[in-house]
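Chemist: Build me a model from this:
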Amino acid sequence: MSRIILKAILGLLMRVLFRPKVEGAENIPESGPVIVAGNHLTFLDSLFLSLVVKRQVFFIGKDEYVTTPGLKGRLMAAFFTTAGMIPVDRDGGRGGVAALMTGRRVLDEGKVFGIYPEGTRSPDGRLYRGRTGVARLALMTSAPVVPCAMIGTDRVQPGGSGRPRISQVTVRFGKPLEFSRYEGMDRDRYVLRAVTDEVMSEVMRLSGQEYVDVYATKAKSAAAAATAEHAKAA
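Modeler: The predicted structure follows:
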């Protein structure tokens, strides 16, 4: 009951402050497993997605969000679990497998699973190459994929940190994508890439973002290396 009350309070606060606009919510099936795949601009994306979808949406998140000690840790745990986050240790060698299997369990239970194919927040507001986990899940579970675009969340929280700013947010959903034509091919890397690229193409169309055919993690590493090199030369 406490989770329901907390979500209601948080939802009311976010509606008053950010006036989220929703487009295409009817594209999310009312029952059965479904994957919602979206762009990722800030950690607030999951909160806005949970707010505008009638069904509960589950996500994968770092376990440190719910294991931090003290009052701050308890508040963080309540905050993220209210948003439907399932904590997973993603730093180990098997972190990707654990996340994938958690997503499969959620879908096998007929629930909604939210995923960000970029794998991390965009470093500059552009849309980066998707990782194939979304395709693996879609082909393993036969769940439809609803592409989603978060628009304006980067204005609410520029740079992904600091105190949120008041700004309107739009959450836009596209038509469900189904990939039954690839049944039994969830280990074919060419098929997985084709499915992932199709999903990302729809996300790009919905969001209007510029697309970069590079993994966001690689772009972040390159930027960090360039900054370090610049500091060394200064």
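Chemist: from here on, contacts and neighbour counts on C-alpha atoms
Modeler: Noted.
Chemist: Identify the residues contacting the residue most central in space within the chain.
Modeler: Nearest to the geometric centre of the chain sits residue 116, at 3.4 Å (CA atoms, centre = their mean). Counting by CA atoms under 8 Å, 6 or more residues apart in numbering, residue 116 makes contact with 37, 38, 39, 40.
Chemist: Now the last one: closest residue in space, sequence neighbours ignored.
Modeler: Spatial nearest neighbour of residue 40, chain neighbours left out: residue 121 (4.9 Å); criterion: CA to CA, 6 or more residues apart in numbering.
Chemist: Residue 185 and residue 200, how far apart?
Modeler: Distance, residue 185 to residue 200, by CA to CA, to the nearest Å: 19 Å.
Chemist: another one to check against the first:
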Amino acid sequence: MLYWVLKHLVIGPWLWLFFWPKVEGLENIPDEGPAILASNHLSFSDSIFLPLVVRRRITFVAKAEYFNGTGVKGWINRIFFGGTGQIPVDRSGGGAGAGALETGARVLRDGHLFGIYPEGTRSPDGRLYRGKTGVARLALETGAPVVPCAMVNTHLVQPPGRIWPRIMRVRIRIGAPLDFSRYDGFVGDRFVERSITDEVMYELMELSGQEYVDVYAAKLKNQPPVTV
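Modeler: Take a look at the predicted model:
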């Protein structure tokens, strides 16, 4: 109920008014049944604009810190992230990734849409980075199709570190669903999971027009700065 209220009455109308999203391929998202929405990740606002334009509810996972903050800010975060269909996952431990995938599998088996960012973190420079194989594991475990969703310019609308977004048109391109049923029975096969993930990332590259970098974004972010 809160998801519907936020989307249609509280936040959604203002987002449509100021950012007038242009969406291509919306018909590629199935009207019913499970599907994995695999998106590139350019900005914090990706998790806002994609649910805005999709008729069905999308469930994402978000770090638990957004749900257990204190004070007014903590209360606002809990209302917003809970109300927009995001589920808290503790990312501090070694089992964080497994917890996120278990949540995704449960959502998909219930027949819903699950959103995932294969890069694992936001792009540090607007390029597309190597995908992690969690998206493939979900597809193999649940049989759900993977729908590639390309956020085109959200890094310009709200660059990392910027609190207030720029007023400009948001663009989203949604590709045809990818069916990986030909790999049925190959859950846990690292070669197959990497092949599936690379196919998803190729589709995202084609849709977004981003330059592809075959390294993990998190690895680049963790590198110490170069001094001269």
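Chemist: Not counting sequence-adjacent ones, nearest residue to the residue nearest to the centre of the first structure?
Modeler: residue 38 (5.3 Å).
Chemist: That neighbour and residue 117 touch, don't they?
Modeler: Yes - using CA atoms under 8 Å, residue 38 of the first structure is in contact with residue 117, at 7.1 Å.
Chemist: Please, where are all the helices along the second structure?
Modeler: With DSSP state H as the definition, the second structure shows helices at residue ranges 2-5, 12-19, 46-53, 71-83, 96-109, 134-142, 154-157, 190-208, 217-221.
Chemist: about what we covered before: let me know how buried the residue nearest to residue 40 of the first structure is, in neighbour terms.
Modeler: Residues lying near residue 121 of the first structure (other CA atoms under 10 Å) number 22.
Chemist: that older thread, let's have the contacts of residue 116 of the first structure in TSV, adding neighbour count.
Modeler: Listed next are the contacts of residue 116 of the first structure as TSV, based on neighbours: other CA atoms under 10 Å:
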residue	neighbour count
37	23
38	29
39	30
40	28
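Chemist: Output those in TSV; the columns should cover distance to residue 15 of the first structure.
Modeler: Converted to TSV, those look like this (distance: CA to CA, whole Å):
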residue	distance to residue 15 of the first structure
37	23
38	21
39	21
40	20
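Chemist: Looking at the residues you listed, spot the one nearest residue 218 of the first structure.
Modeler: Lowest distance from residue 218 of the first structure to the contacts of residue 116 of the first structure (CA to CA) belongs to residue 40, with 15.6 Å.
Chemist: show me what contacts that closest one?
Modeler: 116, 118, 120, 121, 122, 150.
Chemist: Residue 191 of the first structure now?
Modeler: 182, 185.
Chemist: Quick one: neighbours of the residue lying closest to residue 201 of the second structure once chain neighbours are set aside, just the number.
Modeler: With sequence-adjacent residues excluded and distances taken as CA to CA, 6+ apart, residue 201 of the second structure is closest to residue 131, at 6.4 Å. Applying other CA under 10 Å, we find 27 residues neighbouring residue 131 of the second structure.
Chemist: hmm, back to that, show me which pair in the contacts of residue 40 of the first structure is furthest apart.
Modeler: Every pair of these checked by CA to CA; the farthest is 120 and 150, at 14.2 Å.
Chemist: more crowded one of those two?
Modeler: Of the pair residue 120 of the first structure and residue 150, residue 150 is the one with more neighbours under other CA under 10 Å, namely 25 against 18.
Chemist: wait, the more buried one sits on residue 39?
Modeler: Yes - shown here, residue 150 of the first structure and residue 39 form a contact pair, counting by CA under 8 Å, at 6.3 Å.
Chemist: quick one: which of the contacts of residue 116 of the first structure is nearest residue 10 of the first structure?
Modeler: Distance to residue 10 of the first structure across the contacts of residue 116 of the first structure (CA to CA) is lowest for residue 40, with 20.7 Å.
Chemist: I'd like the distance between the residue nearest to residue 23 of the first structure when sequence neighbours are not counted and residue 64 of the first structure.
Modeler: Among residues not flanking residue 23 of the first structure along the chain, residue 172 sits closest, at 4.6 Å (CA to CA, 6+ apart). From residue 172 of the first structure over to residue 64 of the first structure the distance is 30 Å, taken as CA to CA.
Chemist: which of these two has more neighbours?
Modeler: Set residue 172 of the first structure next to residue 64 and count neighbours by other CA under 10 Å: residue 172 wins out with 21 against 14.
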